[in-house]
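**Student:** Dropping a prediction and its sequence here:
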Amino acid sequence: MACALLLGCGQALAEAQTIGSVDTVFKLLGPDHKIVVDAYDDPKVPGVTCYVSRAKTGGIKGGLGLAEDRSEASISCHATGSISIPAPLRQQEEVFTERTSLLFKRLRVVRMVDSTRNTLVYMTYSDRVIEGSPQNSVTAVPVPRSTPIPLK
């Protein structure tokens, strides 16, 4: 899982580190279906890591990268170090994106700023060129009041 770049903008997005996986369905040919847990360090907020679990389709199509992964994903973000915000953040910004099918489907993680509560809110969802999925997951990381969140 390599670092993805947001098309046209050239801004760096978070890179995934696979933490582990569990098999859910045995496949005689090709890899098994599984649930994968990946970690993403927020590239603009040192000290925040998001963990995303999602289904990964196996079998022959999955092994060749031709299968479409399911839309369900779960996210949990935490302060894994001292949180610092070296530059102003956008009110809402994509932190990570990865293809979950050959052409049309992507898993996305978006960061939103809740200025009133000095909190970073992260949401994961899946979209498609024609029709996305309403399934999503959300988590929040409170930032200490001594570190106000600057906005662009």
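**Tutor:** Good, I have the coordinates.
**Student:** only C-alpha atoms for contact and neighbour calcs from this point on.
**Tutor:** Noted.
**Student:** Buried residues, whichever strand or helix holds Gln17. List them.
**Tutor:** Applying DSSP states H and E as the criterion places Gln17 in strand 16-25. The neighbour-count check on strand 16-25 (16 or more other C-alpha atoms under 10 Å) flags Ala16 as buried.
**Student:** The helix or strand just after that strand packs against which elements?
**Tutor:** Beyond strand 16-25 on the C-terminal side, the first helix or strand identified by DSSP H and E is strand 33-41. The contact analysis (3 or more C-alpha pairs under 8 Å, 6 or more residues apart in numbering; DSSP states H and E) places strand 33-41 against strand 16-25, strand 48-56.
**Student:** Quick one, which of those strands gets closest to Tyr122.
**Tutor:** Nearest to Tyr122, of all the helices and strands packed on strand 33-41, is strand 48-56, at 8.2 Å by C-alpha to C-alpha.
**Student:** structure B:
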Amino acid sequence: MSVAAFLEKMRGLTAVIGILGAILMAMTGYTVHVFHDQQEIQGRIAVMTQTVSDWQKKADRLNGEKFRPVTEEQAKVVKSRIILAAQGNQLNLLGSADHAEENGRLCELDISGEWGNMVNFLKNFGSSDALVSIKGLAMNMEQGKIQAHVVYEIYTK
């Protein structure tokens, strides 16, 4: 084998090694990017979980305090204020229902929106002096928005 042929093979081998190195670097960069994104998502989940936990503790404390029951007519106003508060926090109303219970009106509210707006709404939920207790809260993420199903009771006289 001549020196020229050997050098030609080395150039080809160097080119192949260079291409493989570039591919390896690109794959490594992509892996690091995906790992970073996953860490960021895990951090957001931890913040959301802590916020919901903090909110639940506050809701439990609030539900343990004494407020006043309202009349049936006032219960309609309280429900309207809660819906307006949701809309005031830029949340979309997906559905609302209520029916009479022994101690008041059991209401359900389906809303969706951005996480921060949802948290602000829940922090100030039932902030009037009417006796309102949250019976259940379910949240999930759909198409980049938080969807919440809130079950609450407005206590009546």
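**Tutor:** Perfect, thanks for sending it. Since the model is a prediction, treat every value here as computed from it, not as a measurement.
**Student:** Got a TM-score for the two of them?
**Tutor:** Put the two chains on top of each other and the TM-score (TM-score structural alignment, normalised by the length of the first structure) is 0.29; 80 aligned residues with a C-alpha RMSD of 5.4 Å.
**Student:** what about Glu73 of the second structure, how many neighbours?
**Tutor:** Residues near Glu73 of the second structure, counting by other C-alpha atoms under 10 Å, number 9.
**Student:** likewise Cys50 of the first structure?
**Tutor:** By other C-alpha under 10 Å, 22 other residues sit near Cys50 of the first structure.
**Student:** same check, this time on the one 3 residues further on
**Tutor:** For Ser53 of the first structure, the number of neighbouring residues by other C-alpha under 10 Å comes to 19.
**Student:** Could you list every helix and strand in contact with the helix or strand containing Phe96 of the first structure?
**Tutor:** For Phe96 of the first structure, the enclosing helix or strand under DSSP H and E is strand 92-99. Contacts defined by 3+ C-alpha pairs under 8 Å, 6+ apart place strand 92-99 of the first structure against strand 105-114.
**Student:** how about the helix or strand containing Leu122 of the second structure: buried residues?
**Tutor:** Counting by DSSP H and E, the element that carries Leu122 of the second structure is helix 115-123. For helix 115-123 of the second structure, burial by neighbour count (16+ other C-alpha under 10 Å) applies to Trp115, Asn117, Met118, Val119, Phe121, Leu122, Lys123.
**Student:** of all the residues you listed, which comes closest to Gly43 of the second structure?
**Tutor:** Of all the buried residues of helix 115-123 of the second structure, the one with the least separation from Gly43 of the second structure (C-alpha to C-alpha) is Trp115, at 14.2 Å.
**Student:** Could you look up the SS state of the residue lying closest to the closest one once chain neighbours are set aside?
**Tutor:** Leaving aside its chain neighbours, Trp115 of the second structure sits nearest to Ile146 (6.0 Å; criterion: C-alpha to C-alpha, 6 or more residues apart in numbering). For Ile146 of the second structure, the assignment made with DSSP: H, G, I helix; E, B strand; the rest coil gives strand.
**Student:** quick one, what contacts Ile146 of the second structure?
**Tutor:** Counting by C-alpha atoms under 8 Å, 6 or more residues apart in numbering, Ile146 of the second structure touches Ser112, Gly113, Glu114, Trp115, Met118, Met139, Asn140.
**Student:** could you redo the last one with a cut-off of 10 Å?
**Tutor:** Counting by C-alpha atoms under 10 Å, 6 or more residues apart in numbering, Ile146 of the second structure makes contact with Leu91, Ile111, Ser112, Gly113, Glu114, Trp115, Gly116, Asn117, Met118, Met139, Asn140.
**Student:** Same check on Met27 of the second structure?
**Tutor:** Gly21, His33.
**Student:** what about it, distance to Glu40 of the second structure?
**Tutor:** 20 Å (C-alpha to C-alpha, to the nearest Å).
**Student:** looking at the helices and strands packed on strand 33-41 of the first structure, which is closest to Asp114 of the first structure?
**Tutor:** Closest approach to Asp114 of the first structure among these is made by strand 48-56 (15.5 Å; C-alpha to C-alpha).
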